[in-house]
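# Show me how the following folds:
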Amino acid sequence: MAGKRRFGRVRKLPSGRFQARYAGPDGLDRPAPSTFATKREAEIWLSKKEIEIQEGDWSNPNLGKITFKVYGSDWIDERPGLRPKTVQLYEGLLRLHLIPTFGSQAMNEIKETHVRKWRKSLLDDGVGPVTVAKAYRLLKAIFNTAIGDGLIKVNPCTIKGAGKEESPERPVLTMKQVFALADAIDPRYRMLILLATFASLRWGELAALKRNNVDAVAGTIRVTGTTTELKDGSVTIGPPKSEAGKRIVSVPELLLPDLAAHLNSYAEKGDEGLVFVGPKGAQLRRANFTRTWNKALKDAKLSGFHFHDLRHTGNTFASQSGATLRELMNRMGHSTTRAALIYQHTAMERDRAIADALGKLAEEALSEQDLNGSGT
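Just a heads-up that it's a prediction; the model follows:
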């Protein structure tokens, strides 16, 4: 007659199947998550569970029963230091793309196959690949934390490359198109166009720019902040996303007279005054600027361009001027080479030379335009 098991116990159920039970490290008596066809299978499961406990790999199965909706929402709330816009992004991804599928499921019930089907369903439904990649990265991050919390043992997000964003290539304006757009827009925004291009500044960096950040004599701009626009219409100014975003960028000498004129005519007064404000003196907001932007595109006979394409254009011009990869990274405000490599070039010691080279390109384009126009 077989002796009594040292760990756990097995009993035959009225259905003919076998149930395995064991005492967990927490002292509670726990059943296996499912029954077994044979007693031998139940005993093998108990042997594995014993080893798991001995090696410190056991996790409380009750912890994993928390629903994804609850855990995911708590995950966002418990992340310290998240920017308001990032919180807004995560909450949107959770509400629109994750909770509808996984919300009611227990964390330890979500498997690789569920994640694969979810991702394919989003793509089949026409959700943009960039949004899908962001949602996948968020899902993976939540499950990574769940592993540390002991809810699960393995992250079900294992699709290779699924979190990689592959945005479609954006168009690049020609030098003439940049100046045509700058000439077509409301004069108070002329320098907004030119600095976005020739100083490679983002919208948020331009909207946060203050007088004491600009040296119109030396031709430099010190980037120390960026704006964040929330759904409730509020605008906040905070530091750049990374230390690399805090930088000094040189402005082509060609633009310095226009920059000084802008500061005299349109910028707020005082060192802390904003360089760019709306017609009524309000802080710049993308939504309010859209109509002005679209009108300028139409007047300049351009279409299909976004404001961020100006920065993309400026980065392309900078690479064409001979900037190294490090120089381009510095000018763009990036801490890694990934974005700079897009422009296929290897930016502060030679930043002045880059700015001057950009100025020469602009002068040549404008001189050619003047020659063509003077022939009448």
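
# Please make it C-alpha for all contacts and neighbour counts, starting now.
Noted.

# Can you tell me the element the closest residue to Phe198 other than its chain neighbours falls in?
Counting by Cα to Cα, 6 or more residues apart in numbering, Phe198 lies nearest to Gly314, which is 5.3 Å off, once chain neighbours are set aside. In the assignment (DSSP states H and E), Gly314 maps to helix 308-320.

# Tell me the first helix or strand C-terminal of that helix.
Counting by DSSP H and E, the next helix or strand C-terminal to helix 308-320 is helix 325-332.

# could you say what helices and strands that following helix packs with?
Packed against helix 325-332 by the contact rule (3 or more Cα pairs under 8 Å, 6 or more residues apart in numbering; DSSP states H and E) you find strand 247-250, helix 308-320, helix 338-342.

# now the other sequence, so there's something to compare against:
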Amino acid sequence: MSWVGVRGGAPRSSSPGRLHAWPAGPADAGRRSPAGRGRAGAARFAGRLEFGPPKSAAGVRVVALPAAAVEALGEHLAEHVEDGPEALIFTGAKGAPLRSGNFGRAVKWTKTVASVGLAGFYFHDLRHTGNTLAASAGASTRELMHRMGHATMRAALIYQHATSERDREIAAAIDHRIATRARRARSGQA
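Alright, predicted model coming up:
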């Protein structure tokens, strides 16, 4: 979740049939890049659970997953998910859908985050973490808007705060460009 930055309802309502793959670029010839198309969380209507649409039209999107997330998701699918394109990827102990109200208890969230030194860390904080990681990896405001499912720049700009690590990466990239230009100038390729 922290690598993707989607809203909490998306993983709770996702199914294998909503996972997609497409050919990667030329550098990754033969490999496929994964992505997921989520739904919003579950809501109870007339005694039955239904999955609703995303929060806004911008929430209807495909979000690419990093390889580390794909590996973990593949292991989870193989070990814990029933066959079928509409089986839920994440469920409670008895196979029931996870909802906002039962999620924390089902996954022992408070105990789990405290055990890794993150007491007070909320599930939604993973969304912030994922989008901060995307911004620090160089995502533009428009790219963050897409990953986050936002129609306006306001929320995306929150994640584009400067960090000293990213500042050093930018300086290193500038150094690389300067050195490349200097080498080309010396060899007459400028």
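
# Please state their TM-score.
TM-score of the superposed chains, computed with TM-score structural alignment, normalised by the length of structure 2, equals 0.71; 149 aligned residues with a Cα RMSD of 2.2 Å.

# which one in structure 2 is aligned with the residue nearest to Phe198 of structure 1?
Alignment note: Gly314 of structure 1 maps to Gly130 in structure 2; criterion TM-score structural alignment.

# How many neighbouring residues does that match have?
20 (other Cα atoms under 10 Å).

# give me the number of residues near Glu327 of structure 1?
By other Cα under 10 Å, the residues close to Glu327 of structure 1 number 22.

# just Arg99 of structure 2 next, same as before
Neighbour number of Arg99 of structure 2 under other Cα under 10 Å is 20.

# Aligned against structure 1, show me the partner of it.
Under TM-score structural alignment, Arg99 of structure 2 pairs with Arg285 in structure 1.

# what's the answer for Ala78 of structure 2, then?
Aligned counterpart of Ala78 of structure 2 in structure 1: Asn264 (TM-score structural alignment).

# picking up where we left off before, thought the match of Gly314 of structure 1 was touching Arg7?
No: the pair Gly130 of structure 2 / Arg7 is not scored as a contact, 10.5 Å apart, by Cα atoms under 8 Å.

# Quick check, the residue nearest to Phe198 of structure 1 in contact with Thr197.
Yes: using Cα under 8 Å as the test, Gly314 of structure 1 is close enough to Thr197 to be in contact (4.3 Å).

# Kindly indicate whether the residue most central in space within structure 2 is helix, strand or coil.
Compute the mean C-alpha point of structure 2, and by Cα atoms, centre = their mean the closest residue is Val4, 0.9 Å away. Taking DSSP: H, G, I helix; E, B strand; the rest coil as the rule, one finds Val4 of structure 2 in the coil state.

# what's the answer for Val10 of structure 1, then?
Secondary structure state of Val10 of structure 1, per three-state DSSP, is strand.

# next one: His161 of structure 2
Put simply, His161 of structure 2 is coil when judged by three-state DSSP.

# Glu79 of structure 2 too?
helix.

# Strands of structure 1, start to end?
9-12, 18-23, 29-31, 214-215, 220-223, 226-229, 235-238, 247-250 (DSSP state E).

# what's the mean deviation for the fourth one versus structure 2?
For strand 214-215 of structure 1, the mean distance from the matching residues in structure 2 following superposition reads 2.3 Å, by mean Cα distance after the TM-score superposition for structure 1.

# once the structures are aligned, where does that strand end up in structure 2?
The aligned range for strand 214-215 of structure 1 is 19-20, by TM-score structural alignment.
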